[in-house]
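>>> Quick one: sequence plus predicted model below, questions after.
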Amino acid sequence: MSDENPTSPGKALDRLLGIMAALRDPNTGCPWDAQQTMSSLTRYTIEEAYEAVDAIERGAAADIKDELGDLLFQIVFYAQIGKEQGDFEFADIANAISDKMERRHPHVFAGADTDESALSAQWDAIKAQEKAESASSQASMLSDVPTGLPALMYAQKIQKKCAKVGFDWPDIAPVLDKVAEEVDEIQAELQAEPVDSLRLEEEIGDALFAMVNLARHAKVDADAALRRANLKFAKRFAQVEQAAELSNKQLSDMSLAELEHLWQQAKAKA
């Protein structure tokens, strides 16, 4: 398909890049867009990524398209700022990821013969080589895991990295024991006189970390599992609200027993 076609990827991208440049124009652009920096944009990038995930999980094609567009706009925004600073532009970003994907998939782009079972090891080996050749290589193997990731995702990534060098439980049984141990330690802190809020926070953090480890051993994505649990809770709570409304009652005026009854009814419908 030729880029002369307005529906072609190249033409569509050129249009978007042009819009971004116009928005950032210091004289005729949008004041808000013009004053943004890479640092100021990060919160919006995270929000857009989560909104895209939410749309995908809901399976709404129109919303997925819209949210992916918002996410793409974030990349274009960074590219424009990079261009203005003389650091990089969109083509450099696209070429960098293209180079990386070709380099990390020699079985696809270089004719290398790799068994499917060995793909993960090949990927890790190539990444390790890239890190060794990088001038910015860090001392710890965990240094390249961004600490700004959502906490559950960060925990999963550092646990997975440690597991690759053998620092891991051999099976799931001791992981379950560890979860129980951490919950017991929370209970002990809650029973202390007085309760030390910092120690309690630490013990709850340890328990959450142990639960992420349990999810990993069970081959469950902890972040996805919690997100689905959140959505399930929100759906059931909405049913509780509807039931209360049908009874002409305010939730704040109902007893805990009444609320629990409505909750159990909502659970039975799921």
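Cool, got the structure. Numbering: from 1, shown residues only.

>>> CA atoms for contacts and neighbours, from now on please.
Will do.

>>> so where does residue 239 fall, helix or strand?
Applying DSSP states H and E as the criterion places residue 239 in helix 222-246.

>>> the helices in the chain, which residues?
Residue ranges of the helices in the chain, as given by DSSP state H, are 9-23, 31-35, 38-58, 61-84, 90-104, 106-109, 119-133, 151-164, 173-190, 197-217, 222-246, 256-269.

>>> mind checking which of those is nearest residue 142?
Nearest to residue 142 among those is helix 151-164 (6.4 Å), distances taken as C-alpha to C-alpha.

>>> Check which residues of that closest one are buried.
For helix 151-164, the buried set under the neighbour-count rule, 16 or more other C-alpha atoms under 10 Å, comprises 152-160.

>>> what's the answer for stretch 78-96, then?
Going by neighbour count (16+ other C-alpha under 10 Å), the buried part of stretch 78-96 is 78-82, 89-90.

>>> Return the closest of those with respect to residue 210.
Nearest to residue 210 out of those is residue 78 (C-alpha to C-alpha; 36.4 Å).

>>> what residues does the helix holding residue 239 touch?
Applying C-alpha atoms under 8 Å, 6 or more residues apart in numbering, the contact partners of helix 222-246 are 152-153, 156, 212, 215-216, 250-251, 259, 262-263, 266-267, 270.

>>> Equivalent analysis for stretch 185-205, please.
Contacting residues not belonging to stretch 185-205 are listed as 182-183 [C-alpha under 8 Å, 6+ apart].

>>> Presented hereafter is structure B, for comparison with structure A:
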Amino acid sequence: MQDERGGSSSPVGGIDRLVAIMARLRDPVGGCAWDAAQDFASIAPYTIEEAYEVADAIARHDMADLKDELGDLLLQVIFHSRIAEEAGHFALADVATAIIDKMERRHPHIFGDTPDGGHHLWEQIKAEERAGKGASGALDGVAIGLPALLRAEKLQKRAARTGFDWPDGAGPRAKVIEEIAEIDAASAAEREGEIGDLLFSVVNWARHLGVDPEAALRATNAKFEARFAAMEAQAGDGFAGLDLDAKEALWRIAKSLESKA
């Protein structure tokens, strides 16, 4: 069955076909040698990369690209599920059942008999789930593979729920200044650790200011890229040969043009 654009109107049928394609690619006899050789660890970097590419398409408001990138991310889910099925752990249907059960469990105000407003139980239910998996500490279960800024924020939020937190933004701000002084006084061997402490403190300060540090840094990266490209466009092929003062002048011009856009 097709919709008016010529595509399948059944997402289930499409997923079944994708599952079959992955099974064929993984076939040790007639499949793709590369796909058949992969395991969880070897494709994990691709899974992370695809998630970032989804986020990038969203940031660019490119819906055509978002459709493609979501497909790439879906393929990663099916890839992992196929590897697990071959090893006798679980299949794609089990993955779907697990998330269905989780979403219904975490929304008792929608799917259960909890009165409206039951959404406030979300964190309590998640904590109970972690405890059921044997996680006893408040910081247990924060994924190690998360981007460092995002993981720092999650660790801080978990700690804050136990009461271990500054009462306002003044504390983390002072800590940022303290960490800068410690970097200045650090030996070469100590600098990496002190820089890490500074970044962790900046994330904490951002959290208290209500700023998403990961989103803030992504925005600044994009701004830097745009300004640098404008500098190169102004200077032409001779950009690399310019001295720092000339490049700084181009930077100021690029910045002023940006504010007028």
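The structure has been received and is ready for your questions. A quick note: this is a predicted structure, and the numbers were derived from the prediction, not measured.

>>> one step back: dump the buried residues of stretch 78-96 of structure 1 to JSON lines, plus distance to residue 181 of structure 1.
Below are the buried residues of stretch 78-96 of structure 1 laid out as JSON lines (distance: C-alpha to C-alpha, whole Å):
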{"residue": "78", "distance to residue 181 of structure 1": "45"}
{"residue": "79", "distance to residue 181 of structure 1": "48"}
{"residue": "80", "distance to residue 181 of structure 1": "51"}
{"residue": "81", "distance to residue 181 of structure 1": "49"}
{"residue": "82", "distance to residue 181 of structure 1": "49"}
{"residue": "89", "distance to residue 181 of structure 1": "51"}
{"residue": "90", "distance to residue 181 of structure 1": "50"}
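
>>> what two of these have the greatest distance between them?
Largest separation among the buried residues of stretch 78-96 of structure 1 by C-alpha to C-alpha: 81 and 90, giving 10.0 Å.

>>> List the residues that contact the closest residue to residue 109 of structure 1 other than its chain neighbours.
Distances taken as C-alpha to C-alpha, 6 or more residues apart in numbering put residue 102 closest to residue 109 of structure 1, at 5.9 Å, once the chain neighbours are dropped. Going by C-alpha under 8 Å, 6+ apart, residue 102 of structure 1 touches 108-110.

>>> Identify the residue of structure 2 aligned to residue 102 of structure 1.
In structure 2, the residue paired with residue 102 of structure 1 is residue 104, using TM-score structural alignment.

>>> how much space between its match and residue 119 of structure 2?
Separation of residue 104 of structure 2 from residue 119 of structure 2 (C-alpha to C-alpha, to the nearest Å) stands at 12 Å.

>>> same check, this time on residue 137 of structure 2
23 Å.

>>> Could you check which of these two has the larger neighbour count?
residue 119 (16 against 12; other C-alpha atoms under 10 Å).

>>> From residue 212 of structure 2, how far off is the more buried one?
Going from residue 119 of structure 2 to residue 212 of structure 2 by C-alpha to C-alpha gives 22 Å.

>>> Kindly report the same for residue 122 of structure 2.
Using C-alpha to C-alpha, residue 122 of structure 2 is found at 21 Å from residue 212 of structure 2.

>>> Same check on residue 110 of structure 2?
Separation of residue 110 of structure 2 from residue 212 of structure 2 (C-alpha to C-alpha): 29 Å.

>>> residues touching the corresponding residue of structure 2 for residue 159 of structure 1, list them.
Here residue 159 of structure 1 is matched to residue 156 in structure 2, going by TM-score structural alignment. By C-alpha under 8 Å, 6+ apart, the residues touching residue 156 of structure 2 are 165, 204.

>>> mean shift between stretch 260-268 of structure 1 and structure 2?
Superposing on structure 2 places stretch 260-268 of structure 1 at an average distance of 0.5 Å from its equivalents, by mean C-alpha distance after the TM-score superposition for structure 1.

>>> matching residues in structure 2 for that stretch?
Mapped onto structure 2 using TM-score structural alignment, stretch 260-268 of structure 1 spans residues 248-256.

>>> Just the residues contacting the matching stretch, thanks.
With C-alpha under 8 Å, 6+ apart as the criterion, stretch 248-256 of structure 2 contacts 227-228, 230-231, 234-235.

>>> corresponding residue for residue 148 of structure 1 in structure 2?
So, by TM-score structural alignment, residue 148 of structure 1 is matched to residue 145.

>>> just to revisit the earlier point, ok, now how distant is the match of residue 102 of structure 1 from residue 7 of structure 2?
Distance from residue 104 of structure 2 to residue 7 of structure 2, by C-alpha to C-alpha: 30 Å.

>>> Please apply the same query to residue 209 of structure 2.
With C-alpha to C-alpha as the criterion, residue 209 of structure 2 and residue 7 of structure 2 are 46 Å apart.

>>> what's the burial count for residue 173 of structure 1?
11.

>>> Leaving out the residues flanking it, which one is nearest to residue 138 of structure 2?
The shortest distance from residue 138 of structure 2 to any non-neighbouring residue, by C-alpha to C-alpha, 6+ apart, is to residue 158 (6.1 Å).
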